[in-house]
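Q: sequence and predicted structure, then a few things I'm wondering about:
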Amino acid sequence: CGVKHASLVTRQGEVYTWGEESGGRLGHGVGKNVVQPRLVEALNSTTVDFVACGEFHSCAVTMTGELYTWGDGTHNAGLLGHGSNFSHWIPKRIGGPLEGLQVSSVACGPWHTALITSTGKLFTFGDGTFGVLGHGDRENVSYPREVESLLGLRTIAVACGVWHTAAVVEVIATQSIASLSSGKLFTWGDGDKNRLGHGDKEARLKPTCVPAIIDYNFQKIACGHSLTVGLTTSGQVFTMGSTVYGQLGNPQSDGKLPCLVGDKIALESIEEIACGAYHVAVLTSKNEVYTWGKGSNGRLGHGDVEDRKTPTLVEALKDRHVKYIACGSNYSAAICLHKWVSSAEQSQCSACRQAFGFTRKRHNCYHCGLVHCHSCSSRKVLRAALAPNPDKPYRVCDSCYAKLSKVAEASNHNRRNSLPRLSGENKDRLDKGDLRLSKAVVPSNMDLIKQLDNKAAKQGKKADTFSLARNSQTPLLQLKDVVFSTAVDLRRTAPRPVIAPSGVSSRSGSPFSRRSSPPRSATPIPTMSGLSFSKNVADSLKKT
């Protein structure tokens, strides 16, 4: 969802867009508004996996890891990533720095874009105001450029606000011979309204770890105008930023440091989060949707325009099986699973309109759920939407059969011509030994690290070490550009959120954080072997 337009991807990999046309952001090649979902025909030759919308542009990632962008590129910011300031009214593939790489996800802000490759590399491009691109400066970048301070690290998730960016970065905590992965929250860009969670309003030009919540394992992230929302693998939600409209979901918080959202979702396990400009929506494991924040335009879904300072159940979706949620700047959307149509409620075939009788039996299509006669639903196909087992063929109507067959043919064609992008299951099969056995980086201040390890051991820590996960293929460079907040004292003053009951199951959207969350002892103070520290940080740590 964007500000004034939206897009979606069907199970068949087709892209539909609608909303207000401006600069080509709908991708239809014409300057007309579209009041209902319309197929983006320029992407018919490929199978799309994921879409994202900014305010002026749109992006799509294909199943083979290619990135397409389109929209208004006339803002002198390199917004589309093609190295020019021209608008593109139909989708255009980004090559250049992305050649040979497979994109797995993309996030759009109004003025910049961030993407993650299948190997966990983070690239950004667009307007660099406030250091929002994370390259250590405020310069615009018209082509995708890798964030060098995270070079060699695996980024799990990324989100773009208006003038800030947040990412979840994979970290390996080594304990004796075992290695446990966890996702730590990094933020950078404009620090106004405390949206970065560092306890101040200073801008950060490079990704900076949020120290107050370093003990938690994150899997997903979302950004609003002056708000950052993080989801842990145990289903807890943290917010940071402006307290306006009650968007933090915690009336007791002043917004200076990250706070845990409790109240009605305290005992719930959250699976999805979404963020508008000033409102938040979450989806629980029970398929219930809660919203809070600014209520104007009815964006919270409660039948009024009142603000909500705490999570409130969306009653209108209570009887629906909600699968996904999304938020535009001032609206919200939910995708619900097809409802199986009862054959007793329908007297004629949905396709040929012939009346059912003794010789014309009723059959439900396992893809659209509608009731058809045998003549209109005699064929079977794999991966039907309502199939109990997607790996077995089930009866579908002729219309759905044609669509699914087309997708299968396109997928086979793409598979023959290029390597498939790593899916969640394939990522699980990555050589985990490469992460555990990657060589340790020589720290710039070994004596300091030893002092910290000894101090941890005296506190009963069993000499655990804490290092950032690195790919074995990546040159082992000292991570001088990875910034960890110097405000170590923030960890001491930060409120300790109440831990969710042990009965809440641990799940993750990232294949690398599906492993159990590391024990508290595995994530000590944010001083870690394998990292270089600036002189100010080193002096601060020595004093402690």
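A: Yep, that arrived.
Q: use CA for all of it now, contacts and neighbours both
A: Noted.
Q: which residues touch the closest residue to Val322 other than its chain neighbours?
A: Excluding the flanking residues, the one nearest Val322 by C-alpha to C-alpha, 6 or more residues apart in numbering is Cys336, at 4.3 Å. Contacts for Cys336 (C-alpha atoms under 8 Å, 6 or more residues apart in numbering) come out as 320-324.
Q: of those residues, closest to Cys209?
A: Tyr324 (28.6 Å; C-alpha to C-alpha).
Q: element containing that closest one?
A: Taking DSSP states H and E as the definition, Tyr324 sits inside strand 322-327.
Q: pull the residues that contact that strand.
A: 1, 272-276, 280-283, 287-289, 332-337.
Q: do stretch 276-289 as well
A: The contact list for stretch 276-289 (C-alpha under 8 Å, 6+ apart) reads 223-227, 244-245, 247, 268-275, 290-295, 300, 313-314, 317-318, 320-332.
Q: wait, isn't Ile156 in contact with Glu170?
A: Yes: using C-alpha atoms under 8 Å, Ile156 makes contact with Glu170 at a distance of 6.4 Å.
Q: what residues are shared contacts of these two?
A: Residues touching both Ile156 and Glu170 (C-alpha under 8 Å, 6+ apart) are Gly183.
Q: okay, now Trp340: neighbour count?
A: 15 (other C-alpha atoms under 10 Å).
Q: make that Glu202, sorry
A: Counted with other C-alpha under 10 Å, Glu202 comes out at 16.
Q: second one coming, line it up with the first:
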Amino acid sequence: MDGMEEIEIPVSGAIFTFGKSHLSEFLPNQFWVNNDSVVDISCGDEHTVLVAESGRVFVFGNNAQGQLGLGNDITTKKPSCIKSIKNEKIKLVACGRSHTVFASESGYLYSCGSNSESQLGLKEVRQVDKPQCINGVEPQQYKMLSCGADHSVALTVNGEVYVWGGGDDGKLGLGDEQEHNIPTLLSFDEKITCISCGYYHTAFVTESGKLYTFGETDEGKLGLENSVREVLTPHHVSSIPEKVKAVSCGGSHTAVVTVDGKVYTFGDGSNGQLGRGTSELQLWTPKCVELGFKAVDVSCGENFTAIISENGFLYTCGNGRHGRLAQEQDSYSNQFIPQRVNRFRQFFVHKVACGGCHMIVSATKHVEDSSNRRHSINSMNDIGLLNEARVRRRQLHNMSLNKTMPVLPQLSRNNSKPKMLNQTMPHPLSKKKLTKRTR
């Protein structure tokens, strides 16, 4: 297409990176795990963690605080497997500014990285470079994890939430600003279905579709009236008229998806991350983003936002520096209205994770029988099972690349010159509290 070859990607899908991801000198790239599907992804400030269906964990990026869990503090520029927890099957992951939390199939929580504010849930350590088991909570099944600059939150399948780490500004929701070095139950009278941590604030959604926020109030990111200056416990954001399904917190902004597929944003919008144009650069109360389609998921980075439509299309807005919005290669400016990412016109986007300076996307190629139904990221391996023979043939074709993962970047046919994502993807046709800082 237009003189460019199409990437040979397994039917089970691939991971795509954009922005300052530490992969291939920050240029867009893609890779996949041979004989495995990726089931969970997360971005920290400058590091990335992926969980495969087999339970293996792959990491890359900044490792100054040991947040990659590899047993050292060396920055890693290609996906590397964490060997020290190979006996556990990991199923969930969340990255904070410089720490990482994992949940295993057996019900245990693990953490590594900076413990400056007890965000690892471990006592008497300041930094850990290998995942350590958090002993302060009984083993149980978890549904979701989230991490902020220096705090962590875990949601159980029973709808209970545990919080730990720095309590500044009340972001743990426990009614005080104390530091908690073990997971502490956040008492609430309703089951919780979704959680998210910003750098210094936290939000969750209840079973009845209500949104609650707490923590730092600056720039309106809690969605409450600007007269509210202290939020040490969960406060209901009553100005959203529809039932809320999901929430994502960024550095200084928040976005939610309603049951009806609408997206509401609030907080700081100086880089366009609110998606409401240049006339509204800060919102203290939520306002609906004009999209023209139904959304199913949203992810907020430090100062940018990514939205997935019900048809698996990806839209981005906000700070475009380093190419993190995945728009055209020469477009690094702020984007104030969500724009579709045409790079994925032949792909179905399942999940997106936004970090401080980068974004990663999990996607599969469009197949004939999936155009009218949405697969969750947890069912990506089903596609691989249905097409096992085809996947194996494609993986054999790529065996020269690597036994575990394809070499990054992809090589051209004559192996003489590396090709980046923008060269191998089909050309578009139509279709945090260490120190506060800004980018």
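A: Yep, that arrived. All values derive from a computational prediction rather than experimental measurement.
Q: if we can go back for a sec, how far does the strand holding Tyr324 of structure 1 sit from its chain's centre?
A: What separates the centre of strand 322-327 of structure 1 from the centre of its chain is 13 Å, taken as C-alpha atoms, centre = their mean, to the nearest Å.
Q: whatever helix or strand comes next after that strand aligns to what range in structure 2?
A: Sequence order places strand 332-336 as the next helix or strand after strand 322-327 of structure 1, per DSSP H and E. On the basis of TM-score structural alignment, strand 332-336 of structure 1 is assigned to residues 359-363 in structure 2.
Q: check the mean deviation of the matching stretch from structure 1.
A: Compared with structure 1 after fitting, stretch 359-363 of structure 2 deviates on average by 1.2 Å (mean C-alpha distance after the TM-score superposition for structure 1).
Q: run the chain-centre distance for that stretch.
A: Per C-alpha atoms, centre = their mean, the centroid offset for stretch 359-363 of structure 2 relative to its chain is 9 Å.
Q: re the thing from before, could I have the ChimeraX command that selects the buried members from the contacts of stretch 276-289 of structure 1?
A: Selection of buried members from the contacts of stretch 276-289 of structure 1 for ChimeraX, criterion 16 or more other C-alpha atoms under 10 Å:
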select :223,224,225,226,227,244,245,247,268,269,270,271,272,273,274,275,290,291,292,293,294,295,300,313,314,317,320,321,322,323,324,325,326,327,328,329,330,331,332
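Q: strand 332-336 and the strand holding Tyr324 of structure 1, what's the angle between them?
A: Using axes from the mean of the first three to the mean of the last three C-alpha atoms, to 10 degrees, the direction of strand 322-327 of structure 1 lies 160 degrees away from that of strand 332-336.
Q: how big's the offset between strand 322-327 of structure 1 and structure 2?
A: Strand 322-327 of structure 1 differs from its equivalent in structure 2 by a mean of 1.2 Å after superposition (mean C-alpha distance after the TM-score superposition for structure 1).
Q: give me the most central residue, structure 2.
A: Geometric centre of structure 2, nearest residue: Ala353, 2.6 Å, by C-alpha atoms, centre = their mean.
Q: widest-spaced pair of the contacts of Cys336 of structure 1?
A: Every pair of the contacts of Cys336 of structure 1 checked by C-alpha to C-alpha; the farthest is Arg320 and Tyr324, at 11.5 Å.
Q: report the buried residues of stretch 256-266 of structure 2.
A: Buried residues in stretch 256-266 of structure 2 (16+ other C-alpha under 10 Å): 256-259, 261-266.
Q: what's the closest of those to Ala154 of structure 2?
A: Val256 (18.8 Å).
Q: alignment lookup: that closest one to structure 1.
A: Using TM-score structural alignment, Val256 of structure 2 pairs with Gly230 in structure 1.
Q: any idea how far Lys32 of structure 1 is from its match?
A: Separation of Gly230 of structure 1 from Lys32 of structure 1 (C-alpha to C-alpha, to the nearest Å): 37 Å.
Q: ok so, going back, distance of the closest residue in space to the match of Val256 of structure 2 that isn't next to it in sequence from Val158 of structure 1?
A: Nearest in space to Gly230 of structure 1, with sequence neighbours left out and distances taken as C-alpha to C-alpha, 6+ apart, is Ile221 at 4.5 Å. Separation of Ile221 of structure 1 from Val158 of structure 1 (C-alpha to C-alpha) stands at 6 Å.
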